[in-house]
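[1] sequence below, structure please.
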Amino acid sequence: MAAQGVAEVNEHIEALLGDADAFEVAFEVLQHAIAGHDAETVASLVDYPLDVVIDGRRIVIEEEAEFVERYDEIVTDPVEAAVTDQAYADLFVNGDGVMFGDGEVWMSAYCTDRSCEAVYWLVRAINIPE
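    All right, here's what the predicted structure looks like:
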């Protein structure tokens, strides 16, 4: 569902995924890291293994070091633009996560324990436009 503003985005995040405050931090960190071409920080925000399609081939990125090594193949100009141009108030939120752009990047909440009272946010999908 498309949101109308920051407050509504946060309401939807809280209702569907939990802890909008933590998401706001993750959103800012991801945007700044991608804008600064900080491959290590971006890699630390990814849930592994990460499946990506590069040049028509499905590739599984197993760990941060591999992500950093292949950063320019994964975070292409369209992926970078989808993240850096994304306005918080225009985020799409559903039960699967939060979408940047037209689905180039998705972030999801992960529980820190069984109670799931506290969550952390990671990139769960990067869809590289062809």
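
[2] going forward, measure contacts between C-alpha atoms and count neighbours the same way
    Noted.

[3] after the top helix by length along the chain, which helix or strand is next?
    Taking DSSP state H as the assignment, the helix of the chain that covers the most residues is helix 20-35. Following helix 20-35 in sequence order, the next helix or strand is helix 39-44 (DSSP states H and E).

[4] ok, residues contacting whichever helix or strand comes after that next one?
    Downstream of helix 39-44, the first helix or strand assigned by DSSP H and E is strand 50-54. For strand 50-54, contacts defined as CA atoms under 8 Å, 6 or more residues apart in numbering pick out Arg58, Ile59, Val60, Ile61, Glu62, Glu73, Ile74, Arg124, Ala125, Ile126, Asn127, Ile128.

[5] hmm, try it at 10 Å
    If you take CA atoms under 10 Å, 6 or more residues apart in numbering as the criterion, strand 50-54 is touched by 58-64, 67, 73-74, 123-130.

[6] likewise stretch 8-17?
    So stretch 8-17 is contacted by 1-3, 5-7, 18-21, 23-24, 88-98, 108-111, 119, 121 (CA under 10 Å, 6+ apart).

[7] and this one, so I can compare the two:
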Amino acid sequence: MKKIMSLILILICSISFLTGCEKDDKSDADVSKDDVIVSESTDNENSKEDQNEDNRYYVGGIDDPVKFEEMFNEVKKFVSEDNKEKVSEYILYPLRVNHDKSTREIKTPQEFIENYDNIFTKEVKEALLNQDVKDTFVNYQGVMVGNGEIWFGSSQDSSKYGIIAINN
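    The predicted model follows:
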């Protein structure tokens, strides 16, 4: 009796297995485009999406976070040394300087160097020197230092990063 029950049980399991694995009535020729999921993104697009997820500065127009952070820390170093000439190399001209509800555009490195002490006030310097690049605020306008004292961004072709505005 045990052998018969075992055989019946094996038979039932086999039938269940076979009916569960039975192929759909459609042949390969009957498969429509609605039955197939196609991924249209390439590996290159996927890697770009992955980079954007790892790049906290992306929304601010910064494509290379490593390059941006290096530039940020160089600017910080040069400001701490009051190296006007080196700081001027990290300005994306024209630089917008906002002060007491008025705006001024600094158009050249020479003009920036001449006005450095009026642009990089004590408060602006402190905001930058106390700012960790990883703690900056980022939005579509750029990367903000402190309470908006300095804004960093990228050139129109995204090939260079630098200071785009100062609020003192």
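
[8] overlay them and tell me the TM-score.
    The TM-score (TM-score structural alignment, normalised by the length of the first structure) is 0.78; 115 aligned residues with a CA RMSD of 2.1 Å.

[9] about what we covered before: filter the contacts of stretch 8-17 of the first structure to the buried ones?
    3, 18-20, 23, 88, 90-94, 97-98, 108-109, 119, 121 (16 or more other CA atoms under 10 Å).

[10] so which of the residues you listed belong to strands?
    Mapping those onto strands (DSSP state E) picks out Phe92, Val93, Asn94, Gly97, Val98, Ser108, Ala109, Val119, Trp121.

[11] what range does the longest helix of the first structure cover in the second structure?
    Using TM-score structural alignment, helix 20-35 of the first structure corresponds to residues 65-80 of the second structure.

[12] quick one: the matching stretch to chain centroid distance?
    When distances are taken as CA atoms, centre = their mean, to the nearest Å, stretch 65-80 of the second structure is centred 17 Å away from the chain's centroid.

[13] to which residue of the first structure is Thr136 of the second structure aligned?
    Correspondence of Thr136 of the second structure to the first structure, assessed by TM-score structural alignment: Leu91.

[14] how close does that match sit to His12 of the first structure?
    Here the criterion is CA to CA, to the nearest Å. By it, Leu91 of the first structure lies 10 Å from His12 of the first structure.

[15] need the contact list for the residue nearest to Gln31 of the first structure when sequence neighbours are not counted.
    In this structure, Gln31 of the first structure finds its nearest non-sequential neighbour in Thr84, 5.3 Å apart by CA to CA, 6 or more residues apart in numbering. Listed by CA under 10 Å, 6+ apart, the contact partners of Thr84 of the first structure are Phe27, Glu28, Leu30, Gln31, His32, Ala33, Ile34, Ala35, Gly36, Pro78, Phe100, Gly101.

[16] sorry, back to before: the longest helix of the first structure vs the second structure, mean deviation?
    Once the two models are superposed, helix 20-35 of the first structure sits on average 0.7 Å from its counterpart in the second structure (mean CA distance after the TM-score superposition for the first structure).

[17] what residues sit buried inside that helix?
    By neighbour count with 16+ other CA under 10 Å, helix 20-35 of the first structure contains the buried residues Ala20, Phe23, Ala26, Phe27, Leu30, Gln31, His32, Ala33, Ile34.

[18] go on, stretch 88-102 of the second structure?
    Ser88, Tyr90, Ile91, Leu92, Tyr93, Pro94, Leu95, Arg96, Val97, Asn98.

[19] dump those residues to JSON lines, plus distance to Glu45 of the second structure.
    Shown next, in JSON lines, are these (distance: CA to CA, whole Å):
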{"residue": "Ser88", "distance to Glu45 of the second structure": "36"}
{"residue": "Tyr90", "distance to Glu45 of the second structure": "31"}
{"residue": "Ile91", "distance to Glu45 of the second structure": "32"}
{"residue": "Leu92", "distance to Glu45 of the second structure": "29"}
{"residue": "Tyr93", "distance to Glu45 of the second structure": "32"}
{"residue": "Pro94", "distance to Glu45 of the second structure": "34"}
{"residue": "Leu95", "distance to Glu45 of the second structure": "34"}
{"residue": "Arg96", "distance to Glu45 of the second structure": "35"}
{"residue": "Val97", "distance to Glu45 of the second structure": "38"}
{"residue": "Asn98", "distance to Glu45 of the second structure": "39"}
